[in-house]
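Asker: sequence below, structure please.
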Amino acid sequence: MQITKTNAMRILDVNKIPYEVLFYDNEDGKIHGTAVAEKIGRVPEAVFKTLVSHSGSNLYVFVIPVGEELDLKKAARAAGEKRIEMLPVKDLQKWTGYVRGGCSPVGMKKLYPTFIDSSAEPLDKIAVSAGKIGLQMELAPVRLADTIAAKFMELARHDSNGDNPL
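Answerer: Predicted structure coming up:
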């Protein structure tokens, strides 16, 4: 299958970061994280979603397992803010260049302060959006963190119901 490289993939290529592209069918409209994990044959704990938040005019990126929910208090602490809120979906493309369901932590319009849930750090590989709905890229979490200057922090709320479609 011919792959049209996304910004995220091109950045990994330039930085010589090895990754594997994983495709999934999105025609059924099911693009939420746990559905994507199932479609690519990975456990939800190894597939991560990218969430964008803000505090005033400051934007922050959080990468957490798809079956978890972002704990806004932990996220605010990680970002050094008193309080943060999720960026409205209608503003996502304006600030990141990505749409909901295809938002990658790599290749945004600007390199925002980024935090990856600490559950990723011991894993050999995690999957994140490749920057387009229907594409994921699987790579070593430490290499991902190095590429986007991310820090590993505890971010997920561990009492979630298991599937937050954000």
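Asker: C-alpha from now on. contacts and neighbour counts both.
Answerer: Fine.
Asker: where does the residue most central in space within the chain sit: helix, strand or coil?
Answerer: For the chain, the residue nearest the mean C-alpha position is Thr50 (2.5 Å; C-alpha atoms, centre = their mean). Of the three states, Thr50 takes strand under DSSP: H, G, I helix; E, B strand; the rest coil.
Asker: also this sequence, please, to line up against the first:
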Amino acid sequence: MAKKVAKTNAARILDKEDVAHEVLQYDPQDGKIDGVSVAAKIGYPAETVYKTLVAAGSSKQHYVFIIPVAEELDLKAAAKAAGEKKIEMVPVKEILNLTGYIRGGCSPLGMKKPFPSFLARQAESLDEIIVSAGKIGMQLKLAPEDLIKTMNGQYADVTAAG
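Answerer: Below you'll find the model as predicted:
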């Protein structure tokens, strides 16, 4: 009999909203929890695996950016998308207090409070993307449109690649 997968807040939200998704698990014991390593561990191309980044604008408003794991957030493009003069990444030590999640297990769903959220435009052309389930070792596979709808987000050009 298969071991029952513990639900995360992010997975519960998708269940409640009746959003089709799949929970993917990997072994984090080797300490390799960067997105590219996670993509390899779950057997999916890095272009389909997305990381969740939290940033703050010059207005002190916080924002969430979900981008492909092998890419970098373009801070100027992110500021433009958010309507801010400037955007800076939130220091790692502040992530838990702000979102309820730790680095490496930060899901775009189920944060302590909702923040304006932007999904990299590259996701628009994909049938499915993979994001953190809110716990190191767990990922969620779902349609980008469902993620946008569930997190009340929008697509934006926020990476160097566009």
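Asker: before we move on, back to that, to which residue of structure 2 is the residue nearest to the centre of structure 1 aligned?
Answerer: Aligned by TM-score structural alignment, Thr50 of structure 1 pairs with Thr52 of structure 2.
Asker: just checking, its match touches Cys106?
Answerer: Yes: between Thr52 of structure 2 and Cys106 there is a contact under C-alpha atoms under 8 Å: 6.2 Å.
Asker: what sits in contact with each of the two?
Answerer: Shared contacts of Thr52 of structure 2 and Cys106 (C-alpha atoms under 8 Å, 6 or more residues apart in numbering): Ser132.
Asker: quick check: closest non-adjacent residue to the counterpart of Thr159 of structure 2 in structure 1.
Answerer: Correspondence of Thr159 of structure 2 to structure 1, assessed by TM-score structural alignment: Ala156. Nearest residue to Ala156 of structure 1 in three dimensions, chain neighbours excluded: Leu70, at 4.7 Å (C-alpha to C-alpha, 6 or more residues apart in numbering).
Asker: let me see the contact set for that neighbour.
Answerer: 62, 64, 155-157.
Asker: give the buried subset of those residues as a PyMOL selection command.
Answerer: Buried residues within those, by 16 or more other C-alpha atoms under 10 Å, are selected in PyMOL with:
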select buried, resi 62+64+155+156
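Asker: is it true that Thr159 of structure 2 touches Val69?
Answerer: No: using C-alpha under 8 Å, Thr159 of structure 2 is not in contact with Val69, being 10.8 Å away.
Asker: against Glu84 of structure 2, how distant is Asn97 of structure 2?
Answerer: In this view, Asn97 of structure 2 and Glu84 of structure 2 are 23 Å apart by C-alpha to C-alpha, to the nearest Å.
Asker: the two - which one has more neighbours?
Answerer: Glu84 (17 against 10; other C-alpha atoms under 10 Å).
Asker: ok so, going back, count of residues packed around the nearest residue to the match of Thr50 of structure 1 once chain neighbours are set aside?
Answerer: Nearest residue to Thr52 of structure 2, sequence neighbours excluded (C-alpha to C-alpha, 6+ apart): Ile66, at 4.6 Å. Counted with other C-alpha under 10 Å, residues neighbouring Ile66 of structure 2 total 26.
Asker: quick one: the helices in structure 1?
Answerer: 7-14, 33-40, 72-79, 89-96, 141-148 (DSSP state H).
Asker: can I get those helices in a markdown table including distance to Asp124 of structure 1?
Answerer: Below are those laid out as a markdown table (distance: least, C-alpha to C-alpha, whole Å):
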| stretch | distance to Asp124 of structure 1 |
| --- | --- |
| helix 7-14 | 17 |
| helix 33-40 | 16 |
| helix 72-79 | 24 |
| helix 89-96 | 27 |
| helix 141-148 | 7 |
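Asker: out of the ones you listed, which comes closest to Lys132 of structure 1?
Answerer: When these are compared by C-alpha to C-alpha, helix 7-14 sits nearest Lys132 of structure 1, at 9.3 Å.
Asker: for that closest one, buried residues please.
Answerer: 7-9, 11-12.
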